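Peer 1: okay, sequence plus prediction incoming.
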Amino acid sequence: MKLDQIETPAALIDIARMQKNIARMQGHMNALGVAFRPHVKTTKCIDVVRAQIAAGARGITVSTLKEAEAFFAAGAEDILYAVSMAPSKLPRALALRRQGCDLKLVVDNPNAAAAIAAFSDQHGQTFEVWIEVDTDGHRSGITPEQDTLLEVGRILHENGVKVGGVMTHAGSSYELDTPEALAALAEQERAGCVRAAQRLREAGIACPAVSVGSTPTALAATQLEGVTEVRAGVYVLFDLVMHNVGVCALDDIALSVLATVIGHQADKGWAILDAGWMAMSRDRGTSKQSHDFGYGQPCLLNGTPLPGYVISAANQEHGILSATAEHAHTGEDITQRFPIGMKLRVLPNHACATGAQFPEYHAVTPDGDSVEWRRFHGW
């Protein structure tokens, strides 16, 4: 299918850009001497993950057990479920382990650790569990110097549960926008996770894996002494938030939403698209950054950005394309610039959120043809 034949709205992946992004990250990890375990929650797409594995990825990271089940069925065996384990989900995890999946669980509190230990004993199954470490105060995890770190480690270790490692995610990197700040956080992330592993080892608890990562810190890291692997996800497609952080250019962004102009409000300077928040998502991650892209950056069908224009508002099925304040004074007639039926591509704020609005991607080849890549939803 050519782009002008695809029904809109539709999610497009530029294959050439995606492959370039994969090669960039994998090459950087190879140069730093660490394994790379991509986070597949961004795309939830087997075709994309196969390209990541072909480039050299070792294992995958998931954020839902449904992802683990789907990717294991597709051939991935080494899987880190990187969300603190809810005891009610242990039967599902057990089913995967018994099918041969090398599924690793994550905990960040004594109660969950005790529940895993009790469940393991009850079912005669040894799980591998990693402990989540908080290195930047962004989300969940145990800080490297907390007594709770050793408490959790001992609960697992003394009850026959393998402590496979420690992992952290420097999510606060999304709030930064200079190379110096990103490099400093990458080192903070590395040092904190390595310190947590050191404390566990000094307490007699084996901790072979030290796993760090976010897309910005992975790309900003200059040395990863003591780290065994890095995780990152959005790098494979990138988005406008990552552009504002400073880790990609607009022409690195591999995901876009294909939309059609369906109307105008000429007196307001609006062109109406058939891609509202149900297509773009409600994520407004760039609103707190130096450049607010509204609900997305419009581009021509060939992917060329249209400077001075933005998706300024969105209803459920309607997107409002308008000129930015700096561009509005030109007086260009928006009805002539964007005629009814014209198709555009819109770069998203957050690739994970936008991709989640669609059941499939249309993967676009350099010659303009496209093939359908399925993705899946749910938990």
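Peer 2: On my side now, so go ahead. Numbering: from 1, shown residues only.
Peer 1: hey, let's count contacts and neighbours off CA atoms from now on
Peer 2: Noted.
Peer 1: for Leu344, which three-state class applies?
Peer 2: Here Leu344 is recorded as strand under DSSP: H, G, I helix; E, B strand; the rest coil.
Peer 1: same for the longest strand along the chain, what does it pack against?
Peer 2: When the chain is parsed with DSSP state E, its longest strand is strand 255-265. In terms of contact count using 3 or more C-alpha pairs under 8 Å, 6 or more residues apart in numbering; DSSP states H and E, strand 255-265 is assigned the packing partners strand 10-14, strand 270-273, strand 343-347.
Peer 1: what's the first helix or strand after the second one?
Peer 2: Stepping forward along the backbone from strand 270-273, the first helix or strand reached (DSSP states H and E) is helix 277-280.
Peer 1: contacts for the following helix or strand past that following helix, please.
Peer 2: Per DSSP H and E, the first helix or strand lying C-terminal to helix 277-280 is strand 297-299. Strand 297-299 has contacts (C-alpha atoms under 8 Å, 6 or more residues apart in numbering) with Pro305, Leu306, Tyr309, Val310, Ile311, Leu321, Leu344, Arg345, Val346, Leu347, Pro348.
Peer 1: pull the distance from the longest strand of the chain to the chain's centre.
Peer 2: In terms of C-alpha atoms, centre = their mean, to the nearest Å, the centre of strand 255-265 is found 25 Å from the chain centre.
Peer 1: can you point out the buried residues in it?
Peer 2: The neighbour-count check on strand 255-265 (16 or more other C-alpha atoms under 10 Å) flags Leu255, Ser256, Val257, Leu258, Ala259, Thr260, Val261, Ile262, Gly263, His264 as buried.
Peer 1: which parts of the stretch 101-250 of the chain are helices?
Peer 2: For the stretch 101-250 of the chain, the helices defined by DSSP state H, counting those that start in this stretch occupy 110-123, 147-157, 179-202, 215-220, 240-245.
Peer 1: before we go on, here's another structure to hold up against the first:
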Amino acid sequence: MNDSTAWFHINNAAGIDSPALLVFPQRVQQNIDTAIAMLGDVNRLRPHVKTHKCTEVAAMMIAAGIHKFKCATIAEAEMLGMAGAKDVLLSYQPGGPKLQRFIELIKKYPGTSYACLTDNTASAKEQAESFTAAGLTVPVYIDLNIGMNRTGIVPGDAALELYRFCAAAPGIAIQGLHAYDGHITNSDFEVRKIEADACFQQVELLAEKIKANKLPPPNIIMGGSPTFSIHCERPGIECSPGTFIYWDQSYLLHCPEQAFVPAAVLITRVVAIPTATLVSTDLGHKSVAAENEKTKRVFFPQHPYLTVFSQSEEHLVLENNSGHIFKPGDLLYAIPWHICPTVALYESVHVVEDGKVVGVWKNVARDRKITV
């Protein structure tokens, strides 16, 4: 693959400062179409917008017939309201000041139906009282802990009683169950499926108990990107992948059964050649997600022999044992290992069509607050 034939090559790179994040709308559209096709029913798709944080991308999804969304922050929820989304789940349990912001958001965007999560009676009581005081009845889902051990209540009798409490609480309109299995990431699809099936069985059993107790039958929102190809086969289940919209190097390697394509790349430039075998670029910690160990932060598709030697705030130093000669100013294209937190490092993305940067989209929900 050379510079002129690579799908990510841009002809007007000389005018683009680096590091920068490029987005390719045609490939974004391809990923949207693939996700809908995998489900066979656009009404079962509730994409998470944490990856793109962008009104223009949300508008592309809405134009494709997607009307249900999931988000993690008030800013992301407001971005969806700005885009005209009809149904938005804040996949977070709001309390205290965040709960008051959520109420303000609901009132500011009456054309959007907002819902949230709860996982314990005390929080549900606070939500119910706050919603009632504001003159609202708000859809709420019970957040389940099915192994992620981050938030949620373990499926069982306590979860059933929480569902019962919410079904009776003024200010709350109980909607169903939310279960995220982000801990299931095995690259072996069969192992991943066994683990995902076991998690879903817990949710399914609780749903059966809810119906047996003559409580409102629950909608089920299940999974993320690694298990999307598994849960999409379950009739009636809503799926909420997020990374699919841009995809990244990690999922390219670990989820090969999913036909999504990378739709965002980084550009970086060589800034120095400190030794005969080291190449220093401007892709530091501030420019690409750095939570993984250093060899799993970025991949150079045109130069796969480059390995990470070190990284600091403003520099990524690469080891080059290939004999290829680099010089300061050389442009490199890189696919992030983890696209979601990488996007959060950029105020905006450069939009590429037909090999040229043609505009800029702002990652408006990158900010912690838009107006609310």
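Peer 2: Looks like it came in fine. Since we're looking at a predicted model, the values are computed, not measured.
Peer 1: could you get me the TM-score between them?
Peer 2: Here the TM-score for the pair of chains, by TM-score structural alignment, normalised by the length of the second structure, is 0.88; 354 aligned residues with a C-alpha RMSD of 2.3 Å.
Peer 1: adding neighbour count and distance to Glu202 of the first structure, write the contacts of strand 297-299 of the first structure out as CSV.
Peer 2: Output for the contacts of strand 297-299 of the first structure, formatted as CSV (neighbours: other C-alpha atoms under 10 Å; distance: C-alpha to C-alpha, whole Å):
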residue, neighbour count, distance to Glu202 of the first structure
Pro305, 18, 54
Leu306, 15, 57
Tyr309, 21, 57
Val310, 22, 54
Ile311, 27, 54
Leu321, 26, 58
Leu344, 27, 58
Arg345, 27, 54
Val346, 27, 52
Leu347, 31, 48
Pro348, 33, 46
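Peer 1: which part of the second structure matches the longest strand of the first structure?
Peer 2: Under the alignment (TM-score structural alignment), strand 255-265 of the first structure falls on residues 264-274 in the second structure.
Peer 1: ranking the helices and strands packed on strand 255-265 of the first structure by burial, who's on top?
Peer 2: strand 343-347 (a mean of 27; mean count of other C-alpha atoms under 10 Å).
Peer 1: returning to that earlier point: ok, which of the helices of the stretch 101-250 of the first structure comes nearest Ala232 of the first structure?
Peer 2: Among those, helix 215-220 comes nearest to Ala232 of the first structure, with 4.9 Å by C-alpha to C-alpha.
Peer 1: so how far is Ile60 of the first structure from whichever residue in the first structure pairs up with Ile220 of the second structure?
Peer 2: Alignment note: Ile220 of the second structure maps to Val210 in the first structure; criterion TM-score structural alignment. Distance of Val210 of the first structure to Ile60 of the first structure, computed by C-alpha to C-alpha, to the nearest Å: 15 Å.
Peer 1: the equivalent of Asp143 of the second structure over in the first structure: neighbour count?
Peer 2: Under the alignment (TM-score structural alignment), Asp143 of the second structure pairs with Glu132 in the first structure. Burial of Glu132 of the first structure is recorded as 28 neighbouring residues (other C-alpha atoms under 10 Å).
Peer 1: same thing with Val358 of the second structure?
Peer 2: 11.
Peer 1: one more: Lys193 of the second structure?
Peer 2: By other C-alpha under 10 Å, the residues close to Lys193 of the second structure number 18.
Peer 1: which residues touch the alignment partner in the first structure of it?
Peer 2: Taking TM-score structural alignment, Lys193 of the second structure has Ala183 as its aligned residue in the first structure. By C-alpha under 8 Å, 6+ apart, the residues touching Ala183 of the first structure are Thr217, Ala220, Ala221, Thr222.
Peer 1: for Cys255 of the second structure, what is the corresponding residue in the first structure?
Peer 2: Using TM-score structural alignment as the criterion, Cys255 of the second structure maps onto Gly246 of the first structure.
Peer 1: and the nearest residue to its match once chain neighbours are set aside, how far from Asn30 of the first structure?
Peer 2: Leaving out its chain neighbours, the residue that sits closest to Gly246 of the first structure by C-alpha to C-alpha, 6 or more residues apart in numbering is Asp177, at 5.7 Å. As judged by C-alpha to C-alpha, Asp177 of the first structure and Asn30 of the first structure stand 25 Å apart.
Peer 1: the two: which is more packed in?
Peer 2: More crowded of Asp177 of the first structure and Asn30, by other C-alpha under 10 Å: Asp177, with 19 against 13.
Peer 1: pretty sure that one contacts Val241?
Peer 2: No - the criterion here is C-alpha atoms under 8 Å, and Asp177 of the first structure misses it with Val241 at 10.0 Å.
Peer 1: contact partners for the match of Asp143 of the second structure?
Peer 2: Per C-alpha under 8 Å, 6+ apart, neighbours of Glu132 of the first structure: Ser84, Val106, Val107, Asp108, Ser140, Gly141, Ile142, Val166, Met167, Thr168.
Peer 1: of those, which are reproduced in the second structure?
Peer 2: Of the contacts of Glu132 of the first structure, the ones still in contact in the second structure (both residues aligned by TM-score structural alignment, their matches' C-alpha atoms under 8 Å) are Val106, Val107, Asp108, Ser140, Gly141, Ile142, Val166, Met167, Thr168.
Peer 1: pick the one among those residues closest to Leu200 of the first structure.
Peer 2: Using C-alpha to C-alpha, Val166 comes nearest to Leu200 of the first structure of these, at 9.4 Å.
Peer 1: contacts only, for the aligned residue in the second structure for the closest one.
Peer 2: For Val166 of the first structure, the aligned position in the second structure is Leu177, judged by TM-score structural alignment. Neighbouring residues of Leu177 of the second structure by C-alpha under 8 Å, 6+ apart: Tyr141, Ile142, Asp143, Leu144, Val203, Ala207, Pro218, Asn219, Ile220, Ile221.
Peer 1: ok, now with 10 Å
Peer 2: Leu177 of the second structure makes contacts with 117-118, 140-144, 155, 159, 163, 203-204, 206-207, 217-222, as judged by C-alpha atoms under 10 Å, 6 or more residues apart in numbering.
Peer 1: cool, and Val236 of the first structure?
Peer 2: For Val236 of the first structure, the contacting residues are 17-25, 38-40, 42-43, 48-49, 51-52, 215, 252-255, 351, by C-alpha under 10 Å, 6+ apart.
Peer 1: which SS state does the nearest residue to Leu103 of the first structure once chain neighbours are set aside fall under?
Peer 2: Excluding the flanking residues, the one nearest Leu103 of the first structure by C-alpha to C-alpha, 6+ apart is Ile79, at 4.9 Å. Under the three-state scheme (three-state DSSP), Ile79 of the first structure adopts strand.
Peer 1: thank you, goodbye.
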